[in-house]
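Engineer: This is a predicted model, with the sequence first.
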Amino acid sequence: MKRLLASTSVMRQTVTLAIMIIASSVSDAFQIHHLASREEFIAKGRSPLRRTSSSSSALGMATWSNGQAIREYQEFLASGMELMDIGKSEIDMEDDGPSVIVKSSNPSSVTALTDGIVALGKGTDLLITPGTSLPASMGDKPSYPIYITIPPYELKSFIQNLDDEWKGRSEDFVFFSGGKICGVVEPILREFGMCRESMTQVVVGFSLPKPSAAGITRKPEDLSCNIGTDANGEEKWAGESATCGKWNGAVASRLSANAIRCKTVFYREWRRAMWERALYDAVWNVVGAVREEPTDHADVAMFFELEASDMMWEIANNLRGGLAVTLMYGFEDRLFSMAEMRGKDEPCELTDEMFDFVQNVFPGRNRMLLEYLNYAKDQRGLLQGVNVPPVPSQLSELPSKIRQGNLRADGNI
């Protein structure tokens, strides 16, 4: 009976994925030929996108010639057979409870993420450093979430140096992505075979306040924003947290108990949400950081909209061709809305230690992004400790709107 239930569940998941692929194809075609409604953008006070037919044609060729989507579908079917073999019909939805939180062993590398996850708990969590023996149980449960809150630039070393005890508990690890603190860790996890359906991952859609002068850490707050309703009258949200994997229920429960929205999704949908957030983190920070005056995320949305929009679409095209990731329709509206509603006083920053996890993570030759990054290094004195890739077919000079620094949409310098 268990094998029959497992078989039925796998068939249901397979049909669901097939529907998602068809819907994605329809969405892709719609985005290629109808990238944005002029009336919609004018109604929002925004300019229509500047696209060319040649880019759309190249985009289509890149999408359908990429074999990664087929390979991932085959892996999905293989994972379904594994579930059948163990008689398990679906991933369990576990509740929140006492957990282990892993912080960096270097005191200077302990990030606001560590303090934030501790603050979201109920005071029953155990805070440890890598290499410490894991408890046999937490709250009388032999299995519990292990939140990995070390910074991205220490993550590879952490995984490489796991001992047998920790390796045996890797299914309980919880990894974070999104924002200037967490960035994109997919390349590292994929290298060690940790990008899979059962692995718990979280897109951070909440604030991570730094400790005050008195050493008191405020609890993280929800950063999601309601941006209206869709054609069916359902609410649309931007910037919300998302989680997938074994402990997705525990993560969502912990966040919702602190008034933070969090959706639980399958890995492939989570991956789309993660890359959408990565797009925001890269574009908004680089477009704003090259200015002569301090610029926040809301400023980028208001004054440098066309630059941010063009850069987003260039990167999004390469995501589809390079990683077989198609962002959900309406991503541009969501990201601009998030910047307008949550980006005030959020400074645009480029840092050496996070460069490889925020800006230098996208596939393809993203010319516009590289132009801005090289300008930031050569003319603004930023990113001096990293090797910024050269601009493809290097131009003798950058566009005047970059060189002039602060030419805003309202005509003021």
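Structural biologist: Sure thing, it's come through.
Engineer: C-alpha from now on. contacts and neighbour counts both.
Structural biologist: OK.
Engineer: From what I see, Thr243 and Val203 are in contact.
Structural biologist: Yes. Assessed by Cα atoms under 8 Å, Thr243 is found in contact with Val203 at 6.4 Å.
Engineer: Put this next to the first one:
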Amino acid sequence: MAATKVTPSIIVGGGRVGKALLEMGGGHDLLVKRGELVPIDFPGPIMVCTRNDDLDAVLQSTPQSRWNDLVFFQNGMLEPWFESKGLVDADQVLAYFAISKVGERPVDGITDTNPEGLTAAFGKWGSAVAARLHAGGLSCKVLEKEPFQKQMLEKLIWISAFMLVGARHPGATVGIVEKDFRSEVGSLIGELAAAAAVEKGIVFDEGMEDRLCAYARAVSHFPTAVKEFKWRNGWFYSLSEKAIAQGKQDPCPLHTSWLKELKIVQ
């Protein structure tokens, strides 16, 4: 079988994901580190593997004529940020693989409910991203906007629910949350899914809790902590704040009470 042809790309960010993507390439990629400018004349996708809070700086370092080549690998809810920058149909990747430290091989998020793998790409460079991940031995499917958005929201629910429940039980990995605190995480998944479905006007596929718990088993060693609040749990908390300001009931009462319990919000 012939080796998959990997499109030479610019990779922004030399952390765990950026280094892994670089290793999957054919040696023709360009790594752009923090503070460096993205060149205008290097064709192909620009894979952004930085922290969410560095995204403004990445845009400032990228010529505007190249913005439509940006591919975002970040976790969390990016839609409000995309809209604020005029990047409404930005390319995105949901990376369902775990890399415990720089230089280690990624562990694919292949689960017993989704043996074909969960990683998904959307946008004009979707196929190029999938080819690169396949070359690295990882799964990746290319989705249209609506199914991609549903899966993005599921991944947001996964990270928001597992990290918050884990934070209530210091030292718990996502595997321990799934095994020992399944009813807590299950209740939270149900609550967040219902709120997201109403907000976005979508219907999720049946069996979400089973899918998300299966992914937790696949990356069971992953530690838990509530991070990047604005991009993760903060989106659900903003739905609560909006409802309460309108005199309605909190759509995520459990989520709100646990955030308060941990003093993440007042």
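Structural biologist: That came through, no problem. None of these values were measured; they are calculated from a predicted model.
Engineer: What's the TM-score once they're superposed?
Structural biologist: Once superposed, chain against chain, the TM-score is 0.85 (TM-score structural alignment, normalised by the length of structure 2); 249 aligned residues with a Cα RMSD of 2.1 Å.
Engineer: which neighbours do Thr243 and Val203 of structure 1 share?
Structural biologist: Common neighbours of Thr243 of structure 1 and Val203 (criterion: Cα atoms under 8 Å, 6 or more residues apart in numbering): Trp270.
Engineer: Report the separation between Pro220 of structure 1 and Thr229 of structure 1.
Structural biologist: For Pro220 of structure 1, the distance to Thr229 of structure 1 (Cα to Cα, to the nearest Å) stands at 26 Å.
Engineer: Check Met11 of structure 1 too.
Structural biologist: Counting by Cα to Cα - Met11 of structure 1 and Thr229 of structure 1 are separated by 33 Å.
Engineer: Between these two, point out the one with more neighbours.
Structural biologist: Here Met11 of structure 1 and Thr229 are compared on neighbour count by other Cα atoms under 10 Å; more neighbours surround Met11, at 14 against 11.
Engineer: shouldn't Phe238 of structure 1 be in contact with Leu335?
Structural biologist: Phe isn't right for residue 238 of structure 1; it's Ala. Yes. Under the criterion of Cα under 8 Å, Ala238 of structure 1 makes contact with Leu335 at 7.0 Å.
Engineer: Would you point out which residue is most central in structure 2?
Structural biologist: Asn75 (2.4 Å; Cα atoms, centre = their mean).
Engineer: and it, what does it touch?
Structural biologist: Contacts of Asn75 of structure 2 (Cα under 8 Å, 6+ apart): Asn52, Leu94, Ala95, Lys155, Leu156, Trp231, Arg232.
Engineer: now Phe239 of structure 1, nearest residue through space, not along the chain?
Structural biologist: To be clear, residue 239 of structure 1 is Gly; Phe isn't right here. Using Cα to Cα, 6 or more residues apart in numbering and skipping the chain neighbours, the partner closest in space to Gly239 of structure 1 is Ser224 (4.5 Å).
Engineer: Per the alignment, that neighbour pairs with which residue of structure 2?
Structural biologist: By TM-score structural alignment, Ser224 of structure 1 lines up with Ile110 in structure 2.
Engineer: In which helix or strand does its match reside?
Structural biologist: Using DSSP states H and E, Ile110 of structure 2 is not contained in any helix or strand.
Engineer: dump the residue contacts of it.
Structural biologist: Applying Cα under 8 Å, 6+ apart, the residues near Ile110 of structure 2 are Glu116, Gly117, Leu118, Ser139, Tyr215, Ala218.
Engineer: What sits closest to Met77 of structure 2 if chain neighbours are left out?
Structural biologist: Counting by Cα to Cα, 6+ apart, the residue nearest Met77 of structure 2 is Trp231, at 5.2 Å.
Engineer: Show me what that neighbour lines up with in structure 1.
Structural biologist: In structure 1, Trp231 of structure 2 lands on Phe357 (TM-score structural alignment).
Engineer: Correct me if wrong: Val325 of structure 1 contacts Arg272.
Structural biologist: Yes. With contact defined as Cα under 8 Å, Val325 of structure 1 counts as touching Arg272 (6.5 Å).
Engineer: Would you mind telling me which of these two has more residues around it?
Structural biologist: More crowded of Val325 of structure 1 and Arg272, by other Cα under 10 Å: Val325, with 21 against 15.
Engineer: The match of Trp231 of structure 2: what secondary structure?
Structural biologist: helix (DSSP: H, G, I helix; E, B strand; the rest coil).
Engineer: what about it, neighbour count?
Structural biologist: So Phe357 of structure 1, with other Cα under 10 Å, has 25 neighbours.
Engineer: what do you get for Val58 of structure 2?
Structural biologist: 24.
Engineer: What residue in structure 1 is paired with it?
Structural biologist: Checking TM-score structural alignment: Val58 of structure 2 goes with Phe158.
Engineer: I'd guessed that match sits against Thr129; true?
Structural biologist: No. At 10.2 Å, Phe158 of structure 1 does not count as touching Thr129 under the criterion of Cα under 8 Å.
Engineer: Thr63 of structure 1 versus the equivalent of Val203 of structure 2 over in structure 1, what's the distance?
Structural biologist: Counting by TM-score structural alignment, Val203 of structure 2 lines up with Thr326 in structure 1. Computed with Cα to Cα, the distance linking Thr326 of structure 1 and Thr63 of structure 1 is 9 Å.
Engineer: what does Glu171 of structure 1 give?
Structural biologist: Glu171 of structure 1 is 32 Å from Thr63 of structure 1, by Cα to Cα.
Engineer: So between these two, which is more surrounded?
Structural biologist: Neighbours per residue (other Cα under 10 Å) separate Glu171 of structure 1 from Thr63, with Thr63 holding more: 23 against 19.
Engineer: Excluding chain neighbours, what is closest to that one?
Structural biologist: Nearest to Thr63 of structure 1 is Gly321, by Cα to Cα, 6+ apart, at 5.0 Å.
Engineer: Quick one: list the elements packing against the one helix or strand the one you found maps to.
Structural biologist: Here Gly321 of structure 1 sits within helix 305-323, counting by DSSP H and E. Identification of packing neighbours for helix 305-323 of structure 1 by 3 or more Cα pairs under 8 Å, 6 or more residues apart in numbering; DSSP states H and E yields helix 53-65, helix 267-289, helix 367-378.
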